[in-house]
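*Asks:* What would the 3D arrangement of this be:
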Amino acid sequence: MVTGQAVQLDSRSAWQRMRHWAFAHAVDDFYQGLVPASIPFFVLERDYSYVAASGLALAATLGSSLPQPILGVIADRWRMLWLAPAGLAVAGIGAGLAGLAPSYPLVWLLLLLSGIGIAAFHPAAGRDARRAAGDSATAMSLFAAGGSVGFFLAPAVATPALVSLGVGATALFIPPAVLMGFVLWRFQQRQSRNPVAAKHSGGRDRWVPFLVLTAVAVVRSVISGGIATFLALYWINHLGASQALGGAALTVFFVGGVAGTLTGGRLADRLGVLRTIQIGSVAAIPALVALRATPDPWLGLLAAAAVGVAMNIPFAVLVKLGQDYLPNRPGTAAGVTLGLAVSAGGAFVPILGILADHSGPQAVLTALCFVPLAAVALGLLLADPSAE
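*Replies:* Predicted coordinates:
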């Protein structure tokens, strides 16, 4: 049984401790980014409506969110070193085969399977990554940033292939998942034979502040899911940009997310986790307004980057703070903050799809400008993790 939160006694640099987990997280979350990157091509090639397109995002969301609580409990009770590598491989296989599926129901089921693979990866990976990071928010930001890198690589790498070969090009991205899953499994085997000395710090699990933090993460996820799903369509259908420039806008948003994640880790080590979360929540408001107000698709790329930065400043901090609130359940905390809460926001995407069908994707961006207010209010209710 795995209990308590491990704090590494390790003199290596943060990158040396976290590089395997950062790379694995990047590959895993590439397939989360591949779904919104491919959705415009499903719409354009197969004449799916906005609601149907939102349903594809919902399929991936359901798969990656609903199993998370159970998988988090399992990760806290048993090591199951194969869970994260197997989940990574399944995530890539499901998302890769979706573009080849001939019917909407089969596409939907494959994206659901991909989401389940992502759900299997996060709790175990988050548990072991925190053990490697110790109490460093900067180190945890490297792990979290790996996921953000995967997100932005998806549209950057996939869009040219999808433009040239069509939506079936998603199958080209199956091999990296299988290969990285094997590499991670071998790494886990080596770690089990050569464990690094660790000190377990127990403590009282604080469920009330953890639930407030989860709500903050869900609000952030609603915004991120809405931007990831409709930003390229907004560029193409409202600003009159090309498909390639629409994919570039999504890429810029994810690149800003990487910068925001790394910035948030450093801010948290200097200013504290609560203040960092509050800074990110407040900064998201003017960034979203600037994105919606821009009349030019090229100028709008700057606003897209600013939204990515602001939205992701709290990302790694939310993961670390969740594990601080639940020191005896690091897998559960990681599963919720990295998986359930992040994915739960996707459940609201079909609602945004209905709004887009009636008033266009520009209406979605207008509505999202008001959502950060909820994160600002909830952030004021978060408890100091050092105060019992």
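*Asks:* switch to C-alpha atoms for all contacts and neighbour counts from now on
*Replies:* Noted.
*Asks:* by contact count, what packs against the longest helix belonging to the chain?
*Replies:* Scanning the chain for the helix with the most residues, using DSSP state H, yields helix 14-46. Contact here means 3 or more Cα pairs under 8 Å, 6 or more residues apart in numbering; DSSP states H and E; on that basis helix 14-46 packs against helix 50-65, helix 83-98, helix 104-133, helix 137-165, helix 174-193, helix 207-237.
*Asks:* Next, the second sequence, to be compared with the first:
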Amino acid sequence: MKSVSTRKRVALLSAGHACVDVYQGSVTALVPFFVAERHYTYAAASGIVLAASLLSSVAQPMFGALTDRWALPWLLPVSTLLAGVGIALSGLSGDYGLTLVFVAIAGLGVAAYHPESARVARKASKGSHTAMSWFSVGGNIGFASAPLLVAAVVGVGGLRLTPFLLVPALAGSALCLPVLRTLAKTSPGASSAVAKTEAADDKVSFAKMTVAVLCRSVVFVGLSTFISFYVRQRTGWGMAAGTAALFVFYLGGAVGTVLGGSLAARWDRVTAVRWSYLMTVGAVAGVVFVPGPAVFLFVALTSAGVYIPFSLQVTLGQDYLPTRVGTASGVTLGLTVSVGGLASPVLGAIADATSLQTALTPLIAMPAFAWLMFRNLPEPALPKPVAPLQAVDG
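*Replies:* You can find the predicted model right below:
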């Protein structure tokens, strides 16, 4: 049974994770408003997602490598503020280039946050899959809140009100501070050392899982970018239907993440992830081809299917690379979202040349590839720490 202080730390980290991931969700939530107010094409709109993703994709493994050498807890509040500032400024200039720069700054903040936060959360949770799933749920809630927050702010006063979107960053930075103070008091030397383990790295299994992570990312970001437009087309219900679909897609992630932790406790992580990807194949097909209001059901099923693996892949990656937890976290937690942004302009170009349905159809194959990667993966044994993790568990 975890101590009360440990539960509080995980809860604070989860809330902070929600505040950061508001800004990942905000990029795609802002896309329809950029299209409506600035008349961007699908390709230009998806370029905004690419700008946020490209820098994040490059920077995230670098931050992961840094946190493998040194603990950098100060990155949590600083990166949260950086992500918020980028989104807050994104609506103030009608210049497309400046908009790309601002969303790229937000992507850099997100990139800096995830590896270190995952390392700290792993220590705070003592390796518990269920506790890590709750940490991940914080991010899911942030994603789910983003379209509602953006609609409430930008939908009322236009893109000129994006500075009000800085509020979650201020809250998230404040939430980090009690945890960081506790870390400093319980282990003053923790900032210069990362605990080592007896286990060896399984690079082959990690590489296979990374392919699955990338496939999931393409599905997740592709649907995040275009689901609002597509549902509006399929239902004919206007902007509200698109916002509702994006909300369902993100909110279903919270359910899927918690369910993933429960399924892993009942079976194992690899089995839970494998079956979730198999289910997702049919769910994405339903989103693409089922007409009318029933599309919302398949949006919810797809959300659950892509989120069940979310926190499980984080702990799997950390256990496949027990000597490089930061790098594993940077790939499995951060790149889960950011790499998919690289495919968004391709989908946007296809949609401009043909139709959204044609552009989204290839996404059906992505969870099938992910299932293939997990088909023969082993369930790793939990590594035994050589040094006590006093920095968080004390």
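*Asks:* what's the TM-score here?
*Replies:* Overlay of the two chains. TM-score (TM-score structural alignment, normalised by the length of structure 1): 0.93; 379 aligned residues with a Cα RMSD of 2.1 Å.
*Asks:* The longest helix of structure 1: average distance to aligned residues in structure 2?
*Replies:* By mean Cα distance after the TM-score superposition for structure 1, the fitted helix 14-46 of structure 1 averages 1.1 Å away from its aligned residues in structure 2.
*Asks:* how distant is that helix from the center of its chain?
*Replies:* Distance, stretch centre to chain centre, for helix 14-46 of structure 1: 9 Å (Cα atoms, centre = their mean, to the nearest Å).
*Asks:* before we move on, back to that, with distance to Phe253 of structure 1 and mean neighbour count as extra columns, can I get the helices and strands packed on helix 14-46 of structure 1 in TSV?
*Replies:* Below are those laid out as TSV (distance: least, Cα to Cα, whole Å; neighbours: other Cα atoms under 10 Å):
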stretch	distance to Phe253 of structure 1	mean neighbour count
helix 50-65	18	25
helix 83-98	21	27
helix 104-133	21	26
helix 137-165	8	24
helix 174-193	23	17
helix 207-237	8	23
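*Asks:* what would these look like in a markdown table with distance to Ile279 of structure 1?
*Replies:* Shown next, in a markdown table, are the helices and strands packed on helix 14-46 of structure 1 (distance: least, Cα to Cα, whole Å):
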| stretch | distance to Ile279 of structure 1 |
| --- | --- |
| helix 50-65 | 27 |
| helix 83-98 | 32 |
| helix 104-133 | 23 |
| helix 137-165 | 16 |
| helix 174-193 | 35 |
| helix 207-237 | 13 |
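*Asks:* Contacts only, for the aligned residue in structure 1 for Ala328 of structure 2.
*Replies:* Matched to structure 1 by TM-score structural alignment, Ala328 of structure 2 sits across from Ala333. Contact analysis of Ala333 of structure 1 by Cα atoms under 8 Å, 6 or more residues apart in numbering lists Gly72, Pro123, Val319, Gly322, Gln323, Leu326.
*Asks:* Which of those ranks first by neighbour count?
*Replies:* Pro123 (33 neighbours; other Cα atoms under 10 Å).
*Asks:* mind checking the SS state of Leu100 of structure 1?
*Replies:* coil (DSSP: H, G, I helix; E, B strand; the rest coil).
*Asks:* Excluding chain neighbours, give the residue nearest to whichever residue in structure 2 pairs up with it in space.
*Replies:* Leu100 of structure 1 maps onto Leu92 in structure 2, with residues paired by TM-score structural alignment. Spatial nearest neighbour of Leu92 of structure 2, excluding adjacent residues (Cα to Cα, 6 or more residues apart in numbering): Arg160 at 5.3 Å.
*Asks:* got the contact list for the aligned partner of that neighbour in structure 1?
*Replies:* Residue pairing (TM-score structural alignment): Arg160 of structure 2 is matched to Gly168 of structure 1. Residues in contact with Gly168 of structure 1, defined by Cα under 8 Å, 6+ apart, are Leu97, Ala98, Gly99, Leu100, Leu162.
*Asks:* Great, nothing more from me.
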